[in-house]
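# Sharing a sequence plus its predicted fold:
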Amino acid sequence: RRERLESHKLIESFMLLANEIVASYLVEMDVPFLYRVHDRPDPEKLEEFARFAKALGYPFHPDKAKDPKYLQKFLSEVEGHPEEPVVRELLLRSMKRAVYSSHNIGHFGLACDLYTHFTSPIRRYPDLLTHRALREVLRGTMDEAKKEKLARALPEIGQHLSDREWVAEEAERASVEIKQVAFMKERLGKRFWGIISSARPFGFFVELEEFYVEGLVHVESLVDDYYFFDEKKHCLRGERKGRKFSIGDRVYVQAVRADEALRQVDFCLVEDGKPRRRRRRR
């Protein structure tokens, strides 16, 4: 993982400010353009995240989360701790997706009333559209006919670009998984410390501390007890011994499988040895 330096934060601040200023200017000039909008989160998902955060030792107040600045303050308190990647990911899952729209509702996550994408025209088409509109304004060639044409076209363009962004993110996720599998294939049998990032009825996922790799500890490999999924606390719990595997727990695992077809890495707990099938319950 790359360290996030002060210089990175400075550049990021400049980019955010540029996007805000361009959006404000185009609104002032009464020019239609694509806003980058982010709706408020679902209260139920925030309540669910609050339970996760509390279990990890980080009190979270959903009622205060209506203010984006509270979320930023909360994340700053988690920054630097081992649980930070898990907490950030879980909070992100609680948020709604940001999309492109010709209708402005503000950007909740950034606490911005007006926001667009402007800073990356060589790799994002929405930014290029914004550049073209701004260029027309600065050249004095943005007449009423062009404004009307833009206003008619932007709703469909915004929907299309939001859809393609989702497809691109899925492709990126798949490429990362492929690289993770190839990386771990050369490290089968080795042991690593990791943090439980999510729990499911079929097992729990572990994100390694040393490398950006996530893998599954299948419930079938937990042979010391019969484990069931506790939906309320989102953990795996042993039926007889009561042992729990919860999000944020630090575990020591061994890489046992790297499946290229499934794009999946499998781990087992070191204390349990290699995974083996559980005996049938009588």
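Noted; the coordinates are in hand.
# only C-alpha atoms for contact and neighbour calcs from this point on.
Fine.
# Do a quick rundown of the helices in the stretch 51-200 of the chain.
68-78, 84-94, 125-139, 144-185 (DSSP state H, counting those that start in this stretch).
# Okay, one more to line up with it:
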Amino acid sequence: AAALLAGDPFAISRVLERARGTSGEYLASALLLRAQRRATYLPHNEGHYALGASAYCHFTSPIRRYPDDVVHRALKAHLAGKDGGREQRAVERVLPQLCEACSSMERTADAAARDSQKVKMAELYEGRVGQVERGVVSGCERFGAFVSLDETCAEGLLPVRALGHEWYSYDEDRMALVGESTGTVWRLGQRVEVEVAGVDVARGQIDFRLPERPGR
């Protein structure tokens, strides 16, 4: 815990390794991921925290094309011995603003990508209402549990009203829903079977319920 608080990136690897193969693996992974700050572009080198690297750069998908171009030009200037050239001096003057704009546009692009994926998944499951699927609890809130399906990784909501005829309280420390009458617990990483109850394509929303069992 002290190493995590001190910002030791290798402590994260040790926690994940110790949790591997246990019932707490999913919870540990989810909590550590949520604890990380979102990556942003910076005008100065701070290395890569998670990798523990003092210098780091990578090139990726088209939504980050302009940041890639900035790095490409800097590398070309360096290889040509023109680090202090007019073009690079001009870039350096506006680099803080460029980094801020690129970080902002990347967040917008990521949000649009997530929303479009949710809509397409909702379209897929619009024809599967009533079908039983296997998945894992990927999140818990006061209003219900989110379930990620094994087959497609589509995520939907299993609302508390679908969990049974009892009151469920939200345990914020454990990020779990607890039934006050039976003590039934819904937690991150829990395996579950759900039935597709309904779909709202425009909102990219999938709702689940528990499958009917004989005697229920």
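Structure's in. What do you need? What you see is a predicted model, and the numbers here were worked out from it, not measured in a lab.
# right, and the helices of the stretch 51-200 of structure 1 - which one's nearest Leu110 of structure 1?
Leu110 of structure 1 lies closest to helix 68-78 among these, at 7.0 Å (CA to CA).
# Cys140 of structure 2 and Leu177 of structure 2: what is the separation?
7 Å (CA to CA, to the nearest Å).
# With neighbour numbers in mind, choose between those two.
The neighbour comparison of Cys140 of structure 2 against Leu177 (other CA atoms under 10 Å) goes to Leu177, with 26 against 23.
# That one pairs with which position in structure 1?
The equivalent of Leu177 of structure 2 in structure 1 is Leu236 (alignment by TM-score structural alignment).
# My read is that Arg134 of structure 2 contacts Asp150, right?
Yes. Counting by CA atoms under 8 Å, Asp150 is a contact partner of Arg134 of structure 2 at 6.0 Å.
# counterpart of Tyr115 of structure 1 in structure 2?
In structure 2, Tyr115 of structure 1 lands on Tyr56 (TM-score structural alignment).
# can you check Arg173 of structure 1 too?
Aligned partner of Arg173 of structure 1 by TM-score structural alignment: Arg114.
# try Glu260 of structure 1
Match for Glu260 of structure 1 (TM-score structural alignment): Val201.
# Is it correct that that match is in contact with Ala122?
Yes. Using CA under 8 Å, Val201 of structure 2 makes contact with Ala122 at a distance of 5.0 Å.
# Comparing those two, which shows the higher neighbour count?
Ala122 (25 against 17).
# And the more buried one, how far from Gly84 of structure 2?
In terms of CA to CA, Ala122 of structure 2 sits 52 Å off from Gly84 of structure 2.
# again, but for Leu210 of structure 2
65 Å.
# more neighbours, these two?
Set side by side, Leu210 of structure 2 and Gly84 show more neighbours around Leu210, with 17 against 12, by other CA under 10 Å.
# what does that one align to in structure 1?
Per TM-score structural alignment, Leu210 of structure 2 is aligned with Leu269.
# can you count the residues close to the nearest residue to its match once chain neighbours are set aside?
Excluding its sequence neighbours, the residue lying closest to Leu269 of structure 1 (CA to CA, 6 or more residues apart in numbering) is Val253, at 4.5 Å. As a burial measure, Val253 of structure 1 scores 25 neighbours (other CA under 10 Å).
# How much space separates Arg243 of structure 1 from Lys185 of structure 1?
The value you get for Arg243 of structure 1 to Lys185 of structure 1, if CA to CA is used, is 30 Å.
# Look at these two and report which has more neighbours.
Lys185 (17 against 14).
# Map the more buried one across to structure 2 for me.
Using TM-score structural alignment, Lys185 of structure 1 lines up with Glu126 in structure 2.
# all strands for structure 1, in order.
In structure 1, the segments counted as strands under DSSP state E are 35-37, 99-101, 191-200, 203-208, 214-218, 227-230, 235-238, 244-246, 250-259, 264-269.
# with structure 2 superposed, average distance for the third one?
Mean deviation of strand 191-200 of structure 1 relative to structure 2 after superposition (mean CA distance after the TM-score superposition for structure 1): 1.1 Å.
# what do you get for the second one?
Comparing strand 99-101 of structure 1 with its match in structure 2 after superposition yields a mean distance of 0.6 Å (mean CA distance after the TM-score superposition for structure 1).
# So which bit of structure 2 is that strand matched to?
Counting by TM-score structural alignment, strand 99-101 of structure 1 corresponds to 40-42 in structure 2.
# So for the matching stretch, what gets flagged as buried?
Going by neighbour count (16 or more other CA atoms under 10 Å), the buried part of stretch 40-42 of structure 2 is Tyr41.
# Repeat that for stretch 124-136 of structure 1.
Buried, per 16+ other CA under 10 Å, within stretch 124-136 of structure 1: 126-131, 133-134.
# which of those residues lies closest to His218 of structure 1?
Pro126 (41.7 Å).
# Can you report how many residues lie near Arg191 of structure 1?
17.
# wait, I meant Ala111 of structure 2
Neighbours of Ala111 of structure 2 (other CA under 10 Å): 12.
# That one and Lys82 of structure 2, how far apart?
Distance from Ala111 of structure 2 to Lys82 of structure 2, by CA to CA: 38 Å.
# With Gly24 of structure 2 instead?
52 Å.
# So between those two, which is more surrounded?
The residue with more neighbours, out of Gly24 of structure 2 and Lys82, is Gly24; 17 against 14, by other CA under 10 Å.
# need the contact list for that one.
Listed by CA atoms under 8 Å, 6 or more residues apart in numbering, the contact set of Gly24 of structure 2 reads Gly189.
# How much space separates it from Asp110 of structure 2?
29 Å.
# cool, and Glu133 of structure 2?
27 Å.
# who has more neighbours, these two?
Using other CA under 10 Å, the more surrounded residue of Glu133 of structure 2 and Asp110 is Glu133, with 17 against 12.
# okay but the more buried one is in contact with Val147, surely?
No. At 10.1 Å, Glu133 of structure 2 and Val147 do not qualify as touching, with contact defined as CA under 8 Å.
# Now do the shared contacts for those two.
By CA under 8 Å, 6+ apart, no residue touches both Glu133 of structure 2 and Val147.
# Perfect, I'm done here.
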